[in-house]
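Asks: Here's a sequence, model it:
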Amino acid sequence: MILEDKKKAFIQLGLFLEQFTAQPYQQNNSVLFNDLFFDKMERLMDQLHESNSWFKRPQLEFAFKSWSNALTQENLDKWLAPYDLSNEKLKTIGLILAGNIPMVGFHDVLSVLISGNKALIKLSSNDELLIPLVLDYLGTIEAELKNRYKITKEKLGNFDAVIATGSNNTARYFDYYFGKHPNIIRKNRNSVAVLNGSESKEDLLALGEDIFRYYGLGCRNVSKLFVPKGYNFDAFFESMFVFKDLINDEKYTNNYDYNKAVYLMSNFNILDNGFLTIKEDTSYASPISSVFYEYYEDLETLKNKINSDNEKIQCIVSNQLIENSVPFGSTQNPALWDYADDVDTMKFLLSL
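Replies: Take a look at the predicted model:
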């Protein structure tokens, strides 16, 4: 397959997904194969919520919007410009995908297919319906792509390399089984925000998006705040209040009630606004409905700490207080070239 044909297929996928970013969903007559897939996607969105109660329509719509924004000619050209994609190696790449947020593993699938390789995909049980439909759509747009992927429920075998995403515990399993093969193995990471008290209300509202989108389940969700000594959380809590309707979600509420009860029974000092608790803690991974915070004395010391903990951190959010930080509100809209764990997936695939 030539690269331009693969690009066109993914651009069409972006246009297809764009139809499902806001209700009522409207068919775009210029989108190919809507007669086969539009109603199927609408029905699937109901099934997704039944199979994974975190996958509610607003979260699905946000994910589709993110992907439709990413899969454009301009973005694909910019992403792929540094790489030599003139030869297809057709290596088989085993993919073990996460399923904590909708389509979270799709970037790996995209990278394998567009690099000229084949994907042997093991889906997460938490997201085993959406990616197959997306791949079916791609294969209908470009028939050759149907021969470039296979979904399996069996133990991975007959592969040339592996990209596996999981927890710190599963990473040890991955290391044991796949360590002899070229691999990318991803572990737990969390995202942090660095505040200095000068943030505007708009900044803090956007930070709420970084915290609460996908209920805080993603590695790009902010789960930890670094704040200066004496920081006043009043403005933070005031801005978070626009997300108060989360407490009407039964599953979120169950997590909030449980985690708050654990903190109180353990005599931890917490701040609470009725749907979010914040707790002083040196850890990075806070539970759902809770955010940890830690005081810092000066930015230079904090920069050194963040550098030393680099392997635990996915994104840093700030008003340019920290090098390579991203703006408030942007963590869940990564560009195609924003690789997980800062590991260049395309470079890895093309080196095989």
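Asks: make it CA atoms for all contacts and neighbour counts henceforth
Replies: OK.
Asks: Scan the protein for its longest helix.
Replies: In terms of residue count, the longest helix belonging to the chain (DSSP state H) is helix 34-51.
Asks: Let's see this one next, to set against the first:
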Amino acid sequence: MLQSEIKSSFIDLGLFLSQFEFENYQLNPIVKHNDLFYNEMIDLISLSQSHNGWFTKDNVCFALQSWAKALTEYNLDKWLNPYNFTIVEPKKIGLILAGNIPLVGFHDLLSVLISGHEAIVKLSSNDQHLVKFLVKYLIALDNNFAQKITFIQGKLEGFDAVIATGSNNTSRYFEYYFKDKPNIIRKNRNSVAILTGNETKEELEALAEDIFRYFGLGCRNVSKIFIPKEYDFTLFFESIFSFGEIIHYEKYANNYDYNKAVFLMSNFKLLDNEFLILKEDESYASPIASLYYEYYDNTASLNDKLKEDAEKIQCIVGKNNENFISFGKTQKPELWDYADNVDTIDFLINL
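Replies: Below you'll find the predicted structure:
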């Protein structure tokens, strides 16, 4: 397949996905194959929570809309133009995908295909249906995709390189098993926000989106905030109040109750607004329904700490720094925002 043909199919996929906004589905008559896939997509959205209890209709639609906005001709061109794809020798790329949030591994699949390679895909048990559905739609657009994508359930074999995402524990297995092949191995990472105490209510409301979207399960979700000494939490708690309905979701509530009980039994000092627990902690990975915080003395020492811990951090949210992500934007990455800051396309074209 020519890259132009692959790109065209993904643009069509983006247009198809744009129809499925939360509580506002709008059938677009110019979208290809709606007769085959539109109603099936609606059914899949409705069933997603039965497949994975964390995949609510709201979060699945948010993921679909994120991809609809990403898969435009402008974005694809901006992403791909800097690269020289003429040097690519097509290979078989093994993909071991995560499943913590809807379609979290789709960028790797897109990168493999747009680079001219074939994908051997091992899906997470937590996200078995959404990726397969999008692939089925791509095949309907162009049957050549059927020869480019293979799903497997067992052992990953017959690959030339691998991109694998997992926990810190599984990454050690990946690093050993794939040590003789070119690879990208992703481990646990978390995102943080740096607050100064001068944030507006609007900025903190946007930060709440970074904290609560996908119930905080993504590596791009803010799981910890850094705050100056004598920080006043009043405006912070007022600003996140609109997300209070999250406590009515049973799985989240169960985690809230459990983690609060564990913290209290350990006699930790907590801040609590009845749907989010704040705990002072130097770690980065806070449990579901909790947010860690840590005080800093000055920005210079904080920047040194963050550089030292760079391999633990996915995103830094804040302002007045070109390397920071704006409040409310962590779960709206661009195609060129690579996980772990590892350029996937560069890796794939230089195999």
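Asks: still on that earlier bit, the longest helix of structure 1 vs structure 2, mean deviation?
Replies: For helix 34-51 of structure 1, the mean distance to aligned residues of structure 2 following superposition is 1.0 Å (mean C-alpha distance after the TM-score superposition for structure 1).
Asks: Show me what that helix is packed against.
Replies: Helices and strands touching helix 34-51 of structure 1, by 3 or more C-alpha pairs under 8 Å, 6 or more residues apart in numbering; DSSP states H and E, are helix 57-70, helix 130-141.
Asks: Could I get the contacting residues of the residue lying closest to Ser286 of structure 1 once chain neighbours are set aside?
Replies: Of all residues not flanking Ser286 of structure 1 in the chain, Ser223 sits nearest, at 5.6 Å (C-alpha to C-alpha, 6 or more residues apart in numbering). The neighbourhood of Ser223 of structure 1, defined by C-alpha atoms under 8 Å, 6 or more residues apart in numbering, consists of 190-192, 211, 216, 284-286, 290-292.
Asks: Tell me which residue is most central in structure 2.
Replies: Val104 (4.8 Å; C-alpha atoms, centre = their mean).
Asks: what about that one, which helix or strand?
Replies: Using DSSP states H and E, Val104 of structure 2 sits within no helix or strand.
Asks: Does it touch Ile96 like I think?
Replies: No. Using C-alpha atoms under 8 Å, Val104 of structure 2 is not in contact with Ile96, being 11.3 Å away.
Asks: What ranges does the stretch 51-200 of structure 2 have for its helices?
Replies: Assigned by DSSP state H, counting those that start in this stretch, the stretch 51-200 of structure 2 shows helices spanning 57-70, 73-80, 106-114, 130-141, 168-177.
Asks: of those helices, which approaches Thr344 of structure 2 most closely?
Replies: helix 106-114 (7.0 Å; C-alpha to C-alpha).
Asks: rewinding a little: now the helices and strands packed on helix 34-51 of structure 1 as CSV including distance to Asp160 of structure 1 and mean neighbour count?
Replies: Listed next are those as CSV, based on distance: least, C-alpha to C-alpha, whole Å; neighbours: other C-alpha atoms under 10 Å:
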stretch, distance to Asp160 of structure 1, mean neighbour count
helix 57-70, 28, 20
helix 130-141, 21, 18
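Asks: can you redo those helices as a markdown table with distance to Ser351 of structure 1?
Replies: Shown next, in a markdown table, are these (distance: least, C-alpha to C-alpha, whole Å):
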| stretch | distance to Ser351 of structure 1 |
| --- | --- |
| helix 57-70 | 25 |
| helix 130-141 | 25 |
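Asks: so how far is Tyr137 of structure 2 from Phe20 of structure 2?
Replies: Separation of Phe20 of structure 2 from Tyr137 of structure 2 (C-alpha to C-alpha, to the nearest Å): 15 Å.
Asks: circling back to that earlier point, mind checking what secondary structure the residue nearest to Ser286 of structure 1 has?
Replies: Following DSSP: H, G, I helix; E, B strand; the rest coil, Ser223 of structure 1 is assigned to strand.
Asks: quick one: it and Asp341 of structure 1, what's the gap?
Replies: Ser223 of structure 1 is 16 Å from Asp341 of structure 1, by C-alpha to C-alpha.
Asks: Same question for Asn333 of structure 1.
Replies: For Asn333 of structure 1, the distance to Asp341 of structure 1 equals 15 Å [C-alpha to C-alpha].
Asks: ok, these two, which is more surrounded?
Replies: A direct count of neighbours by other C-alpha atoms under 10 Å for Asn333 of structure 1 and Asp341 places Asp341 higher, at 20 against 17.
Asks: Now for Leu271 of structure 2: which residues touch it?
Replies: 277-279.
Asks: Of the residues you listed, which ones are shared with structure 1?
Replies: Cross-checking the contacts of Leu271 of structure 2 against structure 1 gives 277-279 as conserved contacts, using both residues aligned by TM-score structural alignment, their matches' C-alpha atoms under 8 Å.
Asks: just the buried members of the residues you listed?
Replies: The neighbour count (16 or more other C-alpha atoms under 10 Å) marks 277-279 as buried among the kept ones among the contacts of Leu271 of structure 2.
Asks: can you map out the helices along the stretch 251-352 of structure 1?
Replies: For the stretch 251-352 of structure 1, the helices defined by DSSP H, counting those that start in this stretch occupy 299-308, 345-350.
Asks: Of all these, which one comes closest to Glu42 of structure 1?
Replies: The closest of those to Glu42 of structure 1 is helix 345-350. By C-alpha to C-alpha, the value is 31.8 Å.
Asks: mean deviation (superposed) between that closest one and structure 2, please.
Replies: Once fitted to structure 2, helix 345-350 of structure 1 is off its aligned match by 0.3 Å on average (mean C-alpha distance after the TM-score superposition for structure 1).
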